[in-house]
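Student: From the sequence below, what's the structure:
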Amino acid sequence: MHQLIASRFLDDQLIVCPGSTAGIKVPLREFTDLERTTEAGEAAPAWLIKAARQRWVLDLAPGCPARDFLLVRPEADPQYSRASWEINLGCNYDCEHCYLGLKRFEGLDWEGKSRLLHIMRDAGVLWLQITGGEPTIDPLFLRAYTLAHELGMMITVSTNGSRLWKPEILDALTRMPAYRVVVSVYGATAASYDGLTRRRGSFAKFQKGMAAALEAGIPMRLNLVVTEHSADEEAQMVAMAENWGLEHHSYVNMSPTIYGGAESLPAQSAQHLRQRKVFSGCNAGHTFFHSDPHGIASICKVGRDPNVDLMAEGVEGLQRLGAIADSLMLRTGGCSGCQLSGSCGVCRPTAKIYQEAKAPLASYCQHGQKREEVPA
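Tutor: Model (predicted):
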């Protein structure tokens, strides 16, 4: 099983290591030499052995074949370096703030999931986020995770942490390290946590999962979700993350559902509502895409329509996403008559779902009431 991955990444060539956020850029000549070396079964070059020791503390034997530890990714056209995938929309929680709305447990069978992951590989996806719903409750999660790793993807798993204690999940995350496991935190006490998830005992499951993952040394980051239930516990949540020595970020703005529903908005802590960071463009649809549980690709999790059916069109369908992305950024609908649209700093698909939810203008419009700015 590979320990390192060599891949083209936009205009660069990278070598990365599963389980590590560190990487190195290599010149094109050295990269093509690695392609030839692994193809021929030749010994790894001395510079790679040295770099692996310095960057990742990997003790690789001089003279060992490069293919024994290195996976060289094939060139892709089109090249989408990152993707996110909702493996399903089902969840073992029923969180009040959830942007998914209807959490139906449905999606592709194993043949479909395998084909989708191969399409992602062929599209050049190096960084893959597996999310849900709760991805770890999908009966095919471990098979999908294993295949994504075997195809040479740096995997991020977005989870509520409730099942990280399970031996089979810990085993997979230890043998095939994720780039990162991102755990959402919904409170610092059982009262707030269980209140938001509407599942008694969910805080205890979170604590059990975190304890097991920390003991196993799983690389993690915490998303601290601050809602009405935990409005007075943000400092406690931050302290919890710092006591664990984990990178963390507070998410304070609740979003309408992906269907434009407002049922998630009452969970918003009014005192924590912040102005979103000014939108200055992004690579959604151009070098990044999102896939739902059925293999329907969109520019991102928010701008889901128009879309591309990857199961019907394959990797070639992604050629259309760039034009879709550009069209979705046009000021239409509720913003079409705005006199200040020329200076607007809001992502248009984001504004659209707020407008569909009939949310107060100040909750998403940059020209509304002035608030402290936050990244998301």
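Student: only C-alpha atoms for contact and neighbour calcs from this point on.
Tutor: Will do.
Student: Can you get me a residue count around residue 40?
Tutor: A total of 12 residues lie near residue 40 under the criterion other CA atoms under 10 Å.
Student: quick one: the helices in this structure?
Tutor: 28-40, 46-56, 110-122, 141-150, 167-175, 190-197, 202-216, 234-244, 310-313, 321-328, 348-356 (DSSP state H).
Student: got JSON lines for the ones you listed, with distance to residue 284 too?
Tutor: Formatted as JSON lines, those follow (distance: least, CA to CA, whole Å):
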{"stretch": "helix 28-40", "distance to residue 284": "26"}
{"stretch": "helix 46-56", "distance to residue 284": "31"}
{"stretch": "helix 110-122", "distance to residue 284": "15"}
{"stretch": "helix 141-150", "distance to residue 284": "21"}
{"stretch": "helix 167-175", "distance to residue 284": "28"}
{"stretch": "helix 190-197", "distance to residue 284": "30"}
{"stretch": "helix 202-216", "distance to residue 284": "32"}
{"stretch": "helix 234-244", "distance to residue 284": "30"}
{"stretch": "helix 310-313", "distance to residue 284": "17"}
{"stretch": "helix 321-328", "distance to residue 284": "7"}
{"stretch": "helix 348-356", "distance to residue 284": "11"}
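Student: one more, for comparison:
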Amino acid sequence: MHKLIASPFLGQYLVLRPGHAKGIGIPETRYEELRAAVTDGRPAPPWLGEATEAAWKMPLPSGSLGDAVLVRDPSPYGYGKASWEINLGCDHDCGFCYLGEKRFEGLPWDDKVRLLTMLRDAGVLWLQITGGEALIDREFAAAYEYATGLGMMIQISTNGSQLHKPRMQELFARLRPYRLTVSLYGATGETYDAVTRNRGAFDRFTRGLDASRGAGLPVRLNIVVAEENAHEVDDMVRLAEDRWGFPYQVFTNMSPTINGEVTPLVSQAQKYIRPRRIFTGCNAGHTFFHVDPHGIASICKIGRDPSVNLMTEGLDALSRLSGIAESLQLRTGGCSGCTKVGTCRTCRPLAKLYQEAGDNRSLYCQHGGYGA
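Tutor: Have a look, this model is predicted:
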């Protein structure tokens, strides 16, 4: 497997080391120099060895450059990042899950390969693999290894239930992910198991986090606060800081399900609800997109309709996503009577889900007066 990736990225050129946050920016001339050296079977230019030593204390192996560096071709599609739900099945049953009904289904292996290859060809350099629970997919390890081999930097979003298993630790030791984002649902077995509705889940979770810390894996914790575990917020933070020393974020605001169902909002701990960050725009549909378990691409995880089917339409269907993104931001829906709709600072697809769930505008409207 390659030691380095050289790739275009949104008008720039980068040299990256799989599993490491630090990267090296290079001019186009040096990127083209690397492409030519790999094509011709030449050794690495001296500047690359100096750069990798400075960035990672990593000497380049001798011999052909192509044995150490994967040079990705430019893409005409203009995307740099994507997220992929490998399946929606999950071994937890949290009441606040934004996915709603979690059915275990997805693409067969040959189509997973075809999809991942399309993501590479679209220009995707950073790929988030998520679910459901990604690690319970029987083909997760093979898909992860294949995506890594294509030259993508992989972030995995997981509930951590499988991290205690030796095969997972062995996989991530051999092919280090760029980041492991792990959700934390409680500080005690009683609370954690009640939130996840899975007996023994806390024990498996803590063993997995202990193993990941021992292996030096790049874990980041998402501390999810709901009515059922709000009494353990401080204890969850102490676990993150004192037991594991992992960076973390605290999430307190729930969203409706992707189908606009209100169920997750009932789980919110009212004391901890915070005003949402003002929406100032995003690149969803333009430089980033989301793919569901069936290969259907949308601008993001929230704005799923309209969408394009990559498996039946092919990669060229992505060209429609930018127009879809613009139309979704202009759609007024339940805010059609608001006099400030032209300067709205709320993500429109998110507002639409709230409106379908009952239109409690205090949870998403950034104008305060609600159109006054």
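Student: sorry, back to before: so for residue 67 of structure 1, which of the helices of structure 1 sits nearest?
Tutor: Closest of these to residue 67 of structure 1 is helix 28-40, at 4.9 Å (criterion: CA to CA).
Student: list the helices and strands the closest one packs on?
Tutor: strand 12-16, strand 70-72 (3 or more CA pairs under 8 Å, 6 or more residues apart in numbering; DSSP states H and E).
Student: any idea how far residue 150 of structure 2 lies from residue 244 of structure 2?
Tutor: 32 Å (CA to CA, to the nearest Å).
Student: before we move on, what about residue 198 of structure 2?
Tutor: Residue 198 of structure 2 is 23 Å from residue 244 of structure 2, by CA to CA.
Student: follow-up on the earlier one: with neighbour numbers in mind, choose between residue 150 and residue 244 of structure 2.
Tutor: Each of residue 150 of structure 2 and residue 244 has its neighbours counted (other CA under 10 Å); residue 150 has more, 19 against 16.
Student: How about that one: what's its closest non-neighbour residue?
Tutor: Distances taken as CA to CA, 6 or more residues apart in numbering place residue 120 nearest to residue 150 of structure 2, at 6.7 Å, with adjacent residues excluded.
Student: residues near the one you found, how many?
Tutor: 23.
Student: what do you get for the one 10 residues further on?
Tutor: Other residues near residue 130 of structure 2 come to 22 when the count uses other CA under 10 Å.
Student: pretty sure it contacts residue 156?
Tutor: Yes. Between residue 130 of structure 2 and residue 156 a contact is recorded at 6.1 Å, counting by CA atoms under 8 Å.
Student: who's in contact with the equivalent of the residue nearest to residue 150 of structure 2 over in structure 1?
Tutor: Residue 120 of structure 2 maps onto residue 121 in structure 1, with residues paired by TM-score structural alignment. Going by CA atoms under 8 Å, 6 or more residues apart in numbering, residue 121 of structure 1 touches 151, 152, 153.
Student: Please report the distance of the closest residue to the last one other than its chain neighbours from residue 149 of structure 1.
Tutor: What it means is residue 153 of structure 1. Sequence neighbours aside, residue 126 is the residue nearest to residue 153 of structure 1 in space, at 4.8 Å (criterion: CA to CA, 6+ apart). Distance, residue 126 of structure 1 to residue 149 of structure 1, using CA to CA: 10 Å.
Student: Among the two, which residue is more densely surrounded?
Tutor: residue 126 (25 against 19).
Student: surely that one meets residue 7?
Tutor: Yes. With contact defined as CA under 8 Å, residue 126 of structure 1 counts as touching residue 7 (7.4 Å).
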